[in-house]
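> got a predicted structure here, sequence first:
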Amino acid sequence: MNEAARNLKDRIAAALQLQGSGSSDFDLNPGTVLPEGRKLRDAGVLVPVSIASGGPRLILTKRSSALKHHPGQIAFPGGKVDAGDKDACAAALREAWEEIGLPQDLPEILGCLPEHETVTGFSVTPVVALIREDFAARPEAGEVAEVFSVPLGHVLDTENYIIESRRWRGTRRRYYTVPYGPYYIWGATARMLRGFAARMES
């Protein structure tokens, strides 16, 4: 690992140690009243930072347009914690293998961002990891339309985030976006990245 990669690793590890509360898809909508006693399902997503070649890049997926939930959206590889998973980290690694063909022994986990509550009732733990070697990405048929990457510096710059809104269940919901080229990164993915960027800038 070269000096630049070591410095990045140290910066990310330090940022993940910072104290802070979790986030939510409703953060930009303070008037939203969430039901008391709601039960959230645990999930884990991998935030894979590749340092295999060139500058650091964030690996993301574009979901299949045929999916019932979130078709065509940009997402981290990951999913719900299954009974056989030890924890959210294990779920994130398993799902990354299933969704994009990332070998489970390749990511070097640096830590986790605070949990994020989604509009679909999940409590998501974002697991940040370094990927030091190239791998042959294999999109999971029927679920992942594309595996791509964006410069890490783009999503870690809070100036690149835009607040937009749309109608959702009869009310106007505001959310973060961080577009890159043809990729419209928004919703929970953008919100988790915005939290990551804020930590890296503090």
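Okay, I see it. Numbers count the residues shown, from 1 in each chain.

> from now on I want contacts and neighbour counts done on CA atoms only, so please keep to that.
OK.

> ranges for the strands of the chain?
With DSSP state E as the criterion, the chain has strands at 23-24, 41-50, 57-63, 74-75, 78-80, 108-112, 116-117, 122-131, 144-151, 162-168, 171-177.

> A further structure is provided below for comparison with the first:
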Amino acid sequence: MFAPPEPRGWPPGFNPQRIRHAAGLLLLFPIVDRAHIVLTVRAGTLGRHSGQVSLPGGGIEPGETIEQAALREAHEEIGLPLDHVHVLGALTPLDIPVSGFRLHPIVAVSGGRAALTPSDGEVARILEVDLDELLAPERLVSIERQRDGRTMIVPAFHAGGEEIWGATAMVLAEFLTLLGWSPESSK
């Protein structure tokens, strides 16, 4: 259900050498002994993905590792203090043809809840989503989206008062699958 569709490739005329690499941070942290993750609602001024739910993250700068970029971007976007954040590993890179990015998700853990602040102009709001909320069968839904004049039905999570779909939903689904979740068992 959350697997990327049959590879469509990049849009016609797109030069694969122009792929922009980005890192996203899937951060786990406890609130009252329950695991949570941090997501952001992107500011309404950010182009194609404005207003969408995403991992904190952004472009990888020359000379940076993927992990360094994910941590730097999380610090810039949500004010994440990095002194108690430990990187656990990476998930599968994901191509996002609509914007020309290849997203490299990084999983990290923090021993406690940090006071987070959304970056003006980049983040409209910060979501702290309980993992159990994502795992609840009623949170997995199908939603309609319009792209290039056509209607698509896409899988999504309803969590934190938002619809989480697209690349972010695919990253979350991969992570939850590693924890033993199955989208088929959520029907």
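Looks like it arrived, so ask away. Bear in mind that the values here come from a model prediction, so they are computed numbers and not experimental data.

> need the strands of the first structure in CSV (columns: mean neighbour count and distance to Arg138 of the first structure).
Written out in CSV, the entries for the strands of the first structure read as follows (neighbours: other C-alpha atoms under 10 Å; distance: least, C-alpha to C-alpha, whole Å):
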stretch, mean neighbour count, distance to Arg138 of the first structure
strand 23-24, 18, 30
strand 41-50, 24, 15
strand 57-63, 22, 11
strand 74-75, 24, 15
strand 78-80, 23, 14
strand 108-112, 17, 20
strand 116-117, 22, 27
strand 122-131, 24, 16
strand 144-151, 18, 8
strand 162-168, 11, 31
strand 171-177, 17, 26
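
> got JSON lines for these, with distance to Gly187 of the first structure too?
Conversion of the strands of the first structure to JSON lines gives the following (distance: least, C-alpha to C-alpha, whole Å):
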{"stretch": "strand 23-24", "distance to Gly187 of the first structure": "10"}
{"stretch": "strand 41-50", "distance to Gly187 of the first structure": "14"}
{"stretch": "strand 57-63", "distance to Gly187 of the first structure": "13"}
{"stretch": "strand 74-75", "distance to Gly187 of the first structure": "9"}
{"stretch": "strand 78-80", "distance to Gly187 of the first structure": "15"}
{"stretch": "strand 108-112", "distance to Gly187 of the first structure": "19"}
{"stretch": "strand 116-117", "distance to Gly187 of the first structure": "11"}
{"stretch": "strand 122-131", "distance to Gly187 of the first structure": "13"}
{"stretch": "strand 144-151", "distance to Gly187 of the first structure": "17"}
{"stretch": "strand 162-168", "distance to Gly187 of the first structure": "10"}
{"stretch": "strand 171-177", "distance to Gly187 of the first structure": "6"}
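
> how about those, which one is nearest Ala137 of the first structure?
When the strands of the first structure are ranked by proximity to Ala137 of the first structure, the top entry is strand 144-151, at 6.9 Å, counting by C-alpha to C-alpha.

> so which elements touch the closest one?
With contacts taken as 3 or more C-alpha pairs under 8 Å, 6 or more residues apart in numbering; DSSP states H and E, strand 144-151 of the first structure sits against strand 57-63, helix 88-100.

> out of the ones you listed, which comes closest to Trp168 of the first structure?
strand 57-63 (20.3 Å).

> so which residue of the first structure lies furthest out from the middle?
The C-alpha centroid of the first structure is most remote from Gly170, which lies 27.0 Å away (C-alpha atoms, centre = their mean).

> and the gap between the aligned partner of Val144 of the first structure in the second structure and Pro62 of the second structure?
The criterion is TM-score structural alignment: under it, Val144 of the first structure has Val123 as its aligned partner in the second structure. Using C-alpha to C-alpha, to the nearest Å, Val123 of the second structure is found at 24 Å from Pro62 of the second structure.
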